[in-house]
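Undergrad: Curious how this folds, go ahead:
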Amino acid sequence: MRALVWHGANDIRCDTVPDPEIENPRDAIVKVTTCAICGSDLHLHDHFMPGMEKGDIVGHEFMGEVVEVGADAKSALKIGERVVVPFTIWCGECDQCRRGNYSVCERSNRNKALADKVFGHTTAGLFGYTHLTGGYAGGQAEFVRVPMADRTHIKVPDGLTDEQVLFLGDIFPTGWQAAAQCDIQPDDTVAIWGCGPVGQMTIRSAILLGAKQVIAIDRVPERLAMAKAGGAITIDFEEESVVERLNELTGGKGPEKCIDAVGMEAHATATLDSMMDRAKQALMLESDRAHVLREMIYVCRPAGVLSIPGVYGGLIDKLPFGMSMNKGLTWRMGQTHVNRWTDDLLNRIQDGQIDPSFVITHTVPLDQGPEMYKTFRDKRDGCIKVVLKP
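TA: The predicted model follows:
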């Protein structure tokens, strides 16, 4: 089969690789009909995430048709069914899964011993990501093996297109969780840093959850225009001061809820902290750029909430934690517990409350994937979200 394969930093290729096979009775094989490039994939492309190995198949946002089912998954899945596959692999039996904390499943990471050593305790296995999360083959491919498939799936009702439901596997529930864990109240202002695909879903989730005003921060004109079309007040951080504008919009009090939809590769314009981050990153003195986190801590209203769906990979420096403690800020973060949210979100799609396909700007064949990684990363050609068709 054909698949997108990691060969090193800035080197993803469309290769011919062996077809996946059933390895465990709970497995299923899915023929991928649609997949997408996620912002988190760019961290792998640029090699900011540890634990990648040459030959790894990438991609964690995908869906398709079930073509083979292991003996122990046949009660849950049938050949021919359409499914979206969440990026988090979960067993449904461990203590964390029973609590609905699927992204920290205790059993699905087949490299548990390595994750225990690095993180203190293992997290769930993830598709198409690093060997710290299991090293599972990803879904930017013609076929994929789905472990624990009796749990790790979302069935697609008739009448919905791939594009309407694809993002249930990651960015839609990620944006929703980012907003939901803010405990949004009707008089809240929610500020969101980053208007990429996750930021766009977060904007619409915050509005659906009843925020009084949603403010979106970015510098890319196409992203800002999409955010504004979704109901947000926008701030172009290259044209105006984020701190001054947020104070102006909140009567000097700051937003109650702040969401980091950027993560470890934050950009800023000629700020001292961002220049220091880039220098330290180049010298391997830190792994992640924390400009957005510092700015959120500074502007957030005392007793507010910081929500962090943006991915961080390792170490950051010069974080004003004393400021956060003295302001009494609550931090909520983590990989998304996808299936905790998908029943509700699927109903919202069917009811017409939202059509997540609005975010798609480019649809191309799988073999154009390596080129589109660069287009997406460099924000060329108005690119916000890339969908691939194997």
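
Undergrad: going forward, measure contacts and count neighbours with C-alpha atoms only.
TA: OK.

Undergrad: quick one: the helices in the stretch 51-200 of the chain?
TA: 95-98, 112-119, 162-165, 171-180, 197-208 (DSSP state H, counting those that start in this stretch).

Undergrad: Would you indicate which residues of the second one are buried?
TA: Of the residues in helix 112-119, those buried by neighbour count under the rule 16 or more other Cα atoms under 10 Å are 112, 114-115.

Undergrad: if we take these, which one ends up nearest to residue 93?
TA: Of all the buried residues of helix 112-119, residue 93 sits closest to residue 112, with 16.3 Å by Cα to Cα.

Undergrad: Cross-check the contact I'm expecting between that closest one and residue 122.
TA: Yes. The pair residue 112 / residue 122 is scored as a contact, 5.5 Å apart, by Cα atoms under 8 Å.

Undergrad: I'd like the helices of the stretch 51-200 of the chain as a markdown table, with distance to residue 70 appended.
TA: Output for these, formatted as a markdown table (distance: least, Cα to Cα, whole Å):
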| stretch | distance to residue 70 |
| --- | --- |
| helix 95-98 | 22 |
| helix 112-119 | 23 |
| helix 162-165 | 24 |
| helix 171-180 | 28 |
| helix 197-208 | 33 |
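
Undergrad: Between those, which one is closest to residue 81.
TA: Using Cα to Cα, the helices of the stretch 51-200 of the chain put helix 162-165 closest to residue 81, at 12.9 Å.

Undergrad: Need the residues that contact that closest one.
TA: 33-34, 63, 84, 156, 346, 349, 355-357 (Cα atoms under 8 Å, 6 or more residues apart in numbering).

Undergrad: Let me see the ranges of the helices in the stretch 201-350 of the chain.
TA: Using DSSP H, counting those that start in this stretch, helices in the stretch 201-350 of the chain cover 221-229, 242-249, 272-282, 291-299, 321-327, 338-350.

Undergrad: Let's compare: structure for the following, please.
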Amino acid sequence: MRALTWQATTTVSVEEVPDPTILKPTDAIIRVTSAAICGSDIHLFDLFGPFLNKGDVLGHETMGIVEEVGAGVNRVKVGDRVVIPFVIACGACFMCDRGLHSQCETTQVHEHGTAAALYGYTELYGEIPGGQAERLRVPLADFNATVIGTDLPDLRYLFLSDILPTAWQGVQYAAVPEGGTLGVLGLGPVGQFAARIGRYLGYRVVATDPVPERRALAAKWGAEVFDIDGDVVAKLKDATDGRGPDGIVDAVGMESHGQGAVGLVQKAVGLLPDPIAQAAMTTVGVDKLVALNTAYDAVRRGGTVSLSGVYVGTADPTPLMTLFDKQVSIRMGQCNVQRWLGDLLPLVEDDTDPLGTMDLVTHEVGLNAAPEMYETFRDKKDGCIKVVLHP
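TA: This next block holds a predicted model:
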């Protein structure tokens, strides 16, 4: 089959790879109908080469049609249309019982001391082949393949795999009081959905992003938007009677603008031999912290900062005096996708499409165009906000 594969830092290519097969009785194989490129994929493209191997199949936002099931699969059937949460969980362990599916004790990657396995996401998370391919093996399929209807287009459902529940969790973690104000930093796909979810839940939403097209799309869905030029903290406070938003979702993460020296260090580490680079990343790694520090400074006293953007630095400085003085709460973590599907599926299937699943994608292309689209998405060229591949 054809699949998008990692070849080297900033180099991916579509190659012929072996078809996936049933490895355990609880597996299923799906024919992929749609797969999206995620901002987290760009982290792999630019930075995480030391934890990838040449030929690794990428992608973790996937849906399709079930073609084969193992003898131990009872709920999912051949021919079912399914969307695949990017977190692989068992649904029955201590963590899953508490809605912490991203910490699933059955699929934790003990070799690296990390959380639940993920599709297409490095040795740290199990090195499971991803879904930017013609076919995908789904482990523990009865829990990890969500059966959906057949009448609505793929774009209504595809984002249940990751960015829609990630945004929903981010807003829930922000703990905005009824009628309060939600701040959103970064208006990529997760930030767009976070802003829309905030409006759907009745919050006022104030949001920032440097890209005009992204600000315009968020404004269309009711957010008050600001450029990042000048004093962003002052803009957010001025818009909220000098206090700051009740809760802020940081949907930017480690690759924020600014701190050019940090970016140079990140790239330099990625060019070291893998064992040295891995040791550096897991002991003295640092992130660009402009967005995070903006969230800390802008959130009101007693408010909450919710991290949806990914951070991986193990030596990042933390302004504990400011956080303690302001009594700021912080929530974060990989999305517990399966926990939120029951809340989101009715909204996705609502005739009015209240979260705008059909109003996010700017580029729909075939799989062969994926390498070009990685660069387009990373560089925010051609008005790119979200890319969907159709293998």
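
Undergrad: Please state their TM-score.
TA: Put the two chains on top of each other and the TM-score (TM-score structural alignment, normalised by the length of the first structure) is 0.93; 375 aligned residues with a Cα RMSD of 1.4 Å.

Undergrad: rewinding a little: would you mind reformatting the helices of the stretch 201-350 of the first structure (as CSV) and adding columns for mean neighbour count and distance to residue 204 of the first structure while you're at it?
TA: Converted to CSV, the helices of the stretch 201-350 of the first structure look like this (neighbours: other Cα atoms under 10 Å; distance: least, Cα to Cα, whole Å):
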stretch, mean neighbour count, distance to residue 204 of the first structure
helix 221-229, 18, 9
helix 242-249, 16, 19
helix 272-282, 16, 29
helix 291-299, 21, 20
helix 321-327, 14, 27
helix 338-350, 18, 12
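
Undergrad: one step back: between the helices of the stretch 51-200 of the first structure, which gets nearest to residue 68 of the first structure?
TA: helix 162-165 (20.0 Å).

Undergrad: which bit of the second structure covers the closest one?
TA: Using TM-score structural alignment, helix 162-165 of the first structure corresponds to residues 154-157 of the second structure.

Undergrad: in the superposition, what's the average offset of the matching stretch relative to the first structure?
TA: Compared with the first structure after fitting, stretch 154-157 of the second structure has a mean deviation of 0.7 Å; criterion: mean Cα distance after the TM-score superposition for the first structure.

Undergrad: one step back: just the buried subset of the contacts of helix 162-165 of the first structure, written out for ChimeraX, thanks.
TA: Those of the contacts of helix 162-165 of the first structure that count as buried under 16+ other Cα under 10 Å are selected in ChimeraX with:
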select :33,34,63,84,156,346,349,356,357
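
Undergrad: which of the contacts of helix 162-165 of the first structure lies closest to residue 12 of the first structure?
TA: residue 34 (18.5 Å).

Undergrad: How many neighbouring residues does the closest residue to residue 366 of the first structure other than its chain neighbours have?
TA: Distance criterion Cα to Cα, 6 or more residues apart in numbering; nearest residue to residue 366 of the first structure, sequence neighbours excluded, is residue 390 at 4.8 Å. The tally of other residues near residue 390 of the first structure (other Cα atoms under 10 Å) stands at 22.

Undergrad: Run through the residues that contact residue 390 of the first structure.
TA: Contacts of residue 390 of the first structure (Cα under 8 Å, 6+ apart): 2, 32-35, 140-142, 365-367.

Undergrad: I'd assumed residue 5 of the first structure was in a strand, is it?
TA: Yes. Counting by DSSP: H, G, I helix; E, B strand; the rest coil, residue 5 of the first structure is located in a strand.

Undergrad: quick one, what contacts it?
TA: Residue 5 of the first structure neighbours (Cα under 8 Å, 6+ apart): 12-15, 54-58.

Undergrad: Let's see that with 7 Å instead.
TA: 12-15, 55-58 (Cα atoms under 7 Å, 6 or more residues apart in numbering).

Undergrad: ok, now residue 14 of the second structure?
TA: Residue 14 of the second structure touches 2-5, 368, counting by Cα under 7 Å, 6+ apart.

Undergrad: change it to 8 Å
TA: Contacts for residue 14 of the second structure (Cα under 8 Å, 6+ apart) come out as 2-5, 367-368, 370-371.

Undergrad: Tell me how far the spatially most central residue of the second structure lies from residue 199 of the second structure.
TA: The C-alpha lying nearest the average C-alpha coordinate of the second structure belongs to residue 163 (Cα atoms, centre = their mean; 5.1 Å). Distance, residue 163 of the second structure to residue 199 of the second structure, using Cα to Cα, to the nearest Å: 17 Å.

Undergrad: so stretch 219-231 of the first structure corresponds to what in the second structure?
TA: By TM-score structural alignment, stretch 219-231 of the first structure lines up with residues 210-222 in the second structure.

Undergrad: hmm, back to that, name the nearest of the contacts of helix 162-165 of the first structure relative to residue 318 of the first structure.
TA: residue 356 (36.9 Å).

Undergrad: Tell me, how many residues neighbour the closest residue to that closest one other than its chain neighbours?
TA: Distances taken as Cα to Cα, 6+ apart put residue 164 closest to residue 356 of the first structure, at 5.7 Å, once the chain neighbours are dropped. When counting by other Cα under 10 Å, one arrives at 16 neighbours for residue 164 of the first structure.

Undergrad: Distance check, residue 318 of the first structure against residue 265 of the first structure.
TA: On the measure of Cα to Cα, residue 318 of the first structure and residue 265 of the first structure end up 16 Å apart.

Undergrad: Quick check on those two: which one has the bigger neighbour count.
TA: Neighbour tally, residue 318 of the first structure and residue 265, criterion other Cα under 10 Å: the higher count belongs to residue 265, 22 against 11.

Undergrad: so how far is residue 51 of the second structure from the residue nearest to the centre of the second structure?
TA: Distance from residue 163 of the second structure to residue 51 of the second structure, counting by Cα to Cα: 23 Å.

Undergrad: what do you get for residue 113 of the second structure?
TA: Distance from residue 113 of the second structure to residue 51 of the second structure, by Cα to Cα: 14 Å.

Undergrad: what do you get for residue 329 of the second structure?
TA: Taking Cα to Cα, one finds residue 329 of the second structure at 32 Å from residue 51 of the second structure.

Undergrad: go on, residue 211 of the second structure?
TA: From residue 211 of the second structure over to residue 51 of the second structure (counting by Cα to Cα), the distance is 31 Å.

Undergrad: Which one of the two is surrounded by more residues?
TA: residue 51 (19 against 16).

Undergrad: what's near enough to touch the more buried one?
TA: Listed by Cα under 8 Å, 6+ apart, the contact set of residue 51 of the second structure reads 122-124, 274, 278.

Undergrad: one more time with 10 Å, if that's ok
TA: 44, 121-125, 127, 270, 274-275, 277-278, 281 (Cα atoms under 10 Å, 6 or more residues apart in numbering).

Undergrad: How about residue 355 of the first structure?
TA: 163-165, 348-349.
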